[in-house]
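# sequence unknown, structure follows:
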């Protein structure tokens, strides 16, 4: 067997941004949705998507070459298992995440990764003159795509979290920075006797998805800032993908705000990626680069979570892995002096 050509392998890695952008275009055009019912000629797909036929064919054949679509000899295309994940209604759909990757706020900021590495500063600030949060507020069309992308991530990860951790022990779960409320909804569906509080900024709460009637009776929506105060009287305080958006100083502020609202018997449940050992776990380490680019923030190792929770008034009790990239980090409140 011929040994792999490492130079060619590296070249493929160098050009991965081309695949990312091609996926973004296919997701934006809704190509995968057009192929859900079976193979179609590229001309029909182009007509439905409003694309230039010859150009769309070149896009589809390139993505077929990396396994996203399948091309027949007569230039018809169908979905593969990978391509099915680009459909809007697939379980674990990645369509909205692919759309978000190519938005100017994300794409252009990554183009200034070198600035991050040399300065330690956010590339978003350098690129757009403002942090990523402010940028998206001023570009509501990108904010909407971002919200949909994050909800899609939660949809694919929530089942893994519920399989790995028993939430039925809690009577009231406060989801701090809970966004559109998808994870909290899944917890309430799995735990019929539990109540929930969805807490986030006013503009996020306003856009939160409507809960089914039977869940709406068990869930309150509260607007505010987790730097100031969070709702009291919960026995579990949940934060999914929140702390990685902030540096240690701001993260400790958030944790201390939660600690002030919690009873000594309440639990802190942090759902984040945990950076793995050297030479493995690329998912968490490239996500760490993304946090640096967007927010001058970071993903953390287990030891870094231990130190962070201690600074925020918690003892790290355990770290529970899931079958998704996320882990469940459990904190117990320490005494407030």
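Done, it's in. Since the model is a prediction, treat every value here as computed from it, not as a measurement.

# Only C-alpha atoms from now on, for both contacts and neighbour counts.
Noted.

# Is residue 160 in contact with residue 323, as I believe?
Yes. Counting by CA atoms under 8 Å, residue 160 touches residue 323, with 5.8 Å between them.

# which of these two has more neighbours?
The neighbour count for residue 160 versus residue 323, taken as other CA atoms under 10 Å, is higher for residue 160 (18 against 12).

# Use this one as the comparison:
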């Protein structure tokens, strides 16, 4: 097809004049990009490119896919900076695309599969109803709360735990470099998942001991069993709304309070406060939204909370209110190079 009758055909420079899609188009096509990314990851395409560029035909033969459709999907993701398409028809991974491989440190494969999977797609589809009723899209779709559902779906629970660990692998180092942990004592990581942050802390501060506390099925897959940390940690399974381990010198709540509405945050904080002596420090590690409406990447995460958990991202004043009402005094908020900040509080 050529241009409009009576007008010249476009020149090559004209053809390249539409490179930048409008923000509106990016939003409209967002689900298409997510589906393309999921398809590429599920077929193992990034792993096939680990040793260098390949053509769509080579990739298709090795992955059991069709070269034509594969080339078109790869071309779309190349526009998003995950792959590089060369003039000879080969595709290569970019630095951004490397983390899609399953076998690299910091792999984001599990995170991609989690957030492009059925649970989050159905939750996002329910946002229209959420605006009308306040009910999360997840609750409307599954008729049970998010974590109750994970408790009955072992495969999805493992994917969730793996994705959370991968998303925070580099963040944990940034946190330990941003906060002055003591040289000795016991750190209790409350709802600490598989223990990635606790492992980073104990590795960096060899005089500390640690307790990892979370759901029994989660701590069973912990990451603490290394020679370097031998004899310096223990795990305990339980319910953060019932009781947490006593006797710690520093308590951690990393990416926990944002999962819950205010009334549940108060229950969690009150439970943690019961386990602490006066003067003991609590570190709440969460994103802190600016109070003046300045754009912040955690605003998107706030929508994830809205559609799945009835949780939310909060401003510093909102954290201070929760802490004060549950027996703590806010000392300071320390930013980190990551999305999260360290909110230091003290039991009073």
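Everything's here; your move. Quantities reported herein were computed from a predicted structural model and do not represent experimental measurements.

# For residue 154 of structure 2, the count of nearby residues, please.
Neighbour tally, residue 154 of structure 2, other CA under 10 Å: 12.

# show me what contacts the aligned partner of it in structure 1?
Alignment note (TM-score structural alignment): residue 154 of structure 2 maps to residue 140 of structure 1. Not one residue lies near residue 140 of structure 1 by CA atoms under 8 Å, 6 or more residues apart in numbering.

# so which strand or helix has the equivalent of residue 26 of structure 1 over in structure 2?
In structure 2, the residue paired with residue 26 of structure 1 is residue 40, using TM-score structural alignment. Secondary structure from DSSP states H and E places residue 40 of structure 2 in helix 30-42.

# for that helix, which positions count as buried?
33, 34, 36, 37, 38, 39, 40, 41 (16 or more other CA atoms under 10 Å).

# tally of neighbours for the aligned partner of residue 103 of structure 1 in structure 2?
Taking TM-score structural alignment, residue 103 of structure 1 has residue 117 as its aligned residue in structure 2. Residue 117 of structure 2 has 15 neighbours, counted by other CA under 10 Å.

# How many neighbouring residues does residue 14 of structure 1 have?
10.

# typo on my end, residue 81 of structure 1
Number of residues near residue 81 of structure 1 (other CA under 10 Å) recorded here: 10.

# again with residue 65 of structure 1
So residue 65 of structure 1, with other CA under 10 Å, has 11 neighbours.

# Contacts for stretch 286-300 of structure 1 next, please.
Contacts for stretch 286-300 of structure 1 (CA under 8 Å, 6+ apart): 106, 109-110, 112-113, 116, 120-124, 131-132, 244-247, 272-275, 284-285.

# circling back to that earlier point, contacts for the helix holding residue 40 of structure 2?
Helix 30-42 of structure 2 has contacts (CA under 8 Å, 6+ apart) with 46, 73, 74, 76, 77, 100, 109, 112, 113, 116.

# Pick the one among these closest to residue 341 of structure 2.
Closest approach between the contacts of helix 30-42 of structure 2 and residue 341 of structure 2, by CA to CA: residue 112, at 24.1 Å.

# Could you check how far the closest one is from residue 317 of structure 2?
Using CA to CA, to the nearest Å, one obtains 33 Å as the distance from residue 112 of structure 2 to residue 317 of structure 2.

# again, but for residue 65 of structure 2
Taking CA to CA, one finds residue 65 of structure 2 at 52 Å from residue 317 of structure 2.

# Check residue 176 of structure 2 too.
In terms of CA to CA, residue 176 of structure 2 sits 24 Å off from residue 317 of structure 2.

# out of these two, which sits in the busier spot?
Per other CA under 10 Å, whichever of residue 176 of structure 2 and residue 317 has more neighbours is residue 176, with 19 against 14.

# quick one: what's aligned to the more buried one in structure 1?
The pairwise alignment with structure 1 assigns residue 176 of structure 2 to residue 162, based on TM-score structural alignment.

# mind checking the SS state of the nearest residue to that match once chain neighbours are set aside?
Closest residue to residue 162 of structure 1 apart from its sequence neighbours, by CA to CA, 6 or more residues apart in numbering: residue 187 at 7.2 Å. Put simply, residue 187 of structure 1 is helix when judged by DSSP: H, G, I helix; E, B strand; the rest coil.

# What number of neighbouring residues does the aligned partner of residue 187 of structure 1 in structure 2 come out with?
Per TM-score structural alignment, the equivalent position to residue 187 of structure 1 in structure 2 is residue 201. Residue 201 of structure 2 has 21 neighbours, counted by other CA under 10 Å.

# Residue range in structure 1 corresponding to stretch 238-245 of structure 2, please.
Matched against structure 1 by TM-score structural alignment, stretch 238-245 of structure 2 falls on residues 224-231.

# which other residues reach the matching stretch?
Here stretch 224-231 of structure 1 makes contact (CA under 8 Å, 6+ apart) with 174, 176-177, 197, 199-202, 222, 253-254, 257-258, 261.

# so which pair among those residues is furthest apart in space?
Top of the distance list for those (CA to CA): 197 and 253, 20.5 Å.

# With neighbour numbers in mind, choose between these two.
Neighbours were counted for residue 197 of structure 1 and for residue 253 using other CA under 10 Å; residue 197 has more, 22 against 17.

# three-state assignment of the equivalent of the more buried one over in structure 2?
Under the alignment (TM-score structural alignment), residue 197 of structure 1 pairs with residue 211 of structure 2. Of the three states, residue 211 of structure 2 takes strand under three-state DSSP.

# Now do the same contact list for residue 211 of structure 2.
Counting by CA under 8 Å, 6+ apart, residue 211 of structure 2 has contacts 186, 187, 188, 189, 233, 234, 235, 236, 245.

# Compare these and tell me which is most surrounded.
For the contacts of residue 211 of structure 2, neighbours tallied by other CA under 10 Å; top is residue 188, 27 neighbours.

# any idea what it aligns with in structure 1?
In structure 1, residue 188 of structure 2 lands on residue 174 (TM-score structural alignment).

# Tell me if I am right that its match is in a helix.
No. Read with three-state DSSP, residue 174 of structure 1 is strand and lies in no helix.

# my guess is it contacts residue 234, does it?
Yes. Using CA under 8 Å, residue 174 of structure 1 is in contact with residue 234, at 5.8 Å.

# Please identify which helix or strand holds residue 227 of structure 1.
Going by DSSP H and E, residue 227 of structure 1 is not in any helix or strand.

# nope, residue 291 of structure 1 is what I meant
Counting by DSSP H and E, residue 291 of structure 1 is part of helix 282-295.
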